[in-house]
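>>> Following is a predicted model, sequence given first.
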Amino acid sequence: MPTGVALHDVRGQLFDAAERVLVREGPSALTSRAVTLEAGCAKGVLHRHFADFDDFLAELVRDRVARIDGHAAALRESAGTGTVTDNLTRVLPDLFDPVAVAVVSLVTSRDGLRARLREARPVGVPILTDAATAIASYLTAERELGRIAEDADVGTLAPTLIGAAHMLFADRQGVPPEAEDIGKVVNAVIAGVR
């Protein structure tokens, strides 16, 4: 491996490399060696920037969770425009892009990583919990606008939709679902509250 080569945005390069390995080969292939080989740097680079590999993975997950905030804000801003079904159908592929789906698999497959993440987040699965929070916030805004029923239980609807959507997107090697299929799931979940 090359040494003495200046790396810019080391964290970003390592995260990008980890995401490529994760999507291409799955969580079991994600090792510090695989990440540094993919990034084209010495293994020591990772360990100079992170306490250990679980620390690196926890930061990778946190970085990925932070990306959901942008989607959540855009979704909430869409309240009152278009249709509720179309707004939800449009955001779900962003929330469940291949990397996000792979990160969910990573979190559920690594006990040490889950334990590290539980220090700051005692409940839920990152990505899924954050996506459900985004959906609940949006549905709350739509409820306040009178576009869904006043008694709609958004605290139940949001995780129900996220669970059903995750099932559509969970096949890491498959073809992503069509908008029509996503729309059917959205309609089924929110049909009783429109």
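Perfect, thanks for sending it.
>>> use CA for all of it now, contacts and neighbours both
Fine.
>>> Check which residues of the host helix or strand of Arg62 are buried.
According to DSSP states H and E, Arg62 maps onto helix 53-77. Using 16 or more other C-alpha atoms under 10 Å as the test for burial, helix 53-77 gives 53-61, 64-65, 68-69, 71-72, 75-76.
>>> Put this next to the first one:
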Amino acid sequence: MPTGVAMRDVRAQLFDAAERVLLRAGPNGLTSRAVTTEAGCAKGVLHRHFPDFDTFLAELVLDCAARFEAQAIALRERAGHGTVVDNLAAALSDLFGPVALAIVALVISRDGLRARLRQTWPTGIPVLTDATAMLASYLDLERQRGRLAADADVHALAPALVGAGHLLFAGQPDPPPTPGDVHAQVAAILAGHTR
């Protein structure tokens, strides 16, 4: 005899529920019970699809990191258009939305999760590492087009932008930094490197 209603795309529903819990209750409030309650399913559903909660959390983080590919493509397509500072300021504002900030906080706060992620993600913090690679790729394209100085070190500028952006957005979650704040920060970091 069936005990409930079949769930379609269980992983996506559980990930969506986890993000809502994370945004509402923070990393400490993210438990398997909170996720399954938010998803409207039995706790056993999560454990049927994931061997343990740390594996679920690692998959959640990797799912979030995978979403950066679309943003990376869009940013690379802006190379040669607009200004470098405007493009980067917009990219940082898109990158550091509430979910991405919450995911970074989750990774930093959970030792078991970091240990699990190290099995497939040997260095850095997912989301921040992806953001750095995305910005370095874009900066390299702008350097090739001559809009960034030929001697600009994109592998130093990208992490500087990501670190400063993370500090700016994580330090002011409500209200978030203004576009002018982000633009000023990017302009300061790129001073002397843009043409």
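Cool, the structure landed. Bear in mind that the values here come from a model prediction, so they are computed numbers and not experimental data.
>>> TM-score for the pair, please.
Remark: TM-score between the superposed chains equals 0.97 [TM-score structural alignment, normalised by the length of the first structure]; 193 aligned residues with a C-alpha RMSD of 1.2 Å.
>>> equivalent range in the second structure for the helix or strand encompassing Ala131 of the first structure?
For Ala131 of the first structure, the host element (DSSP H and E) is helix 128-144. Aligned by TM-score structural alignment, helix 128-144 of the first structure falls on residues 128-144 of the second structure.
>>> how close does the matching stretch sit to the first structure?
Stretch 128-144 of the second structure: mean distance to aligned residues in the first structure after superposition is 0.3 Å, counting by mean C-alpha distance after the TM-score superposition for the first structure.
>>> List the buried residues in that stretch.
Quick answer for stretch 128-144 of the second structure (16+ other C-alpha under 10 Å): 128-143.
>>> quick one: the helix holding Ala131 of the first structure to chain centroid distance?
15 Å (C-alpha atoms, centre = their mean, to the nearest Å).
>>> ok, residues contacting that helix?
65, 68-69, 71-73, 75-76, 79-80, 84, 88, 95, 104, 148-150, 152, 154-155, 157-159, 161-163 (C-alpha atoms under 8 Å, 6 or more residues apart in numbering).
>>> How about stretch 184-195 of the second structure?
So stretch 184-195 of the second structure is contacted by 84-85, 88-89, 146-149, 152, 157, 160-161, 164-165 (C-alpha under 8 Å, 6+ apart).
>>> Any of those residues buried? List them.
84-85, 88-89, 147-149, 152, 157, 160-161, 164-165.
>>> so which of the residues you listed would you say is closest to Arg33 of the second structure?
Gly165 (33.1 Å; C-alpha to C-alpha).
>>> Give the buried residues for the helix or strand that contains that closest one.
Using DSSP H and E, Gly165 of the second structure maps to helix 154-171. For helix 154-171 of the second structure, burial by neighbour count (16+ other C-alpha under 10 Å) applies to 154, 157-162, 164-166, 168-170.
>>> which parts of stretch 118-129 of the second structure are buried?
Quick answer for stretch 118-129 of the second structure (16+ other C-alpha under 10 Å): 125-129.
>>> which among these gets closest to Gly180 of the second structure?
For these, the nearest to Gly180 of the second structure is Leu128 (22.2 Å; C-alpha to C-alpha).
>>> quick one: the closest residue to Ile162 of the first structure other than its chain neighbours from Ala73 of the first structure, how far?
Closest residue to Ile162 of the first structure apart from its sequence neighbours, by C-alpha to C-alpha, 6 or more residues apart in numbering: Ala132 at 5.9 Å. Between Ala132 of the first structure and Ala73 of the first structure the computed distance is 13 Å (C-alpha to C-alpha, to the nearest Å).
>>> what do you get for Thr160 of the first structure?
20 Å.
>>> thinking again about what came up before, using TSV, lay out the contacts of stretch 184-195 of the second structure together with distance to Asp181 of the second structure.
TSV is the format used below for the contacts of stretch 184-195 of the second structure (distance: C-alpha to C-alpha, whole Å):
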residue	distance to Asp181 of the second structure
Val84	16
Val85	12
Leu88	13
Ala89	9
Gly146	26
Arg147	22
Leu148	22
Ala149	24
Ala152	23
Leu157	18
Ala160	16
Leu161	13
Ala164	11
Gly165	10
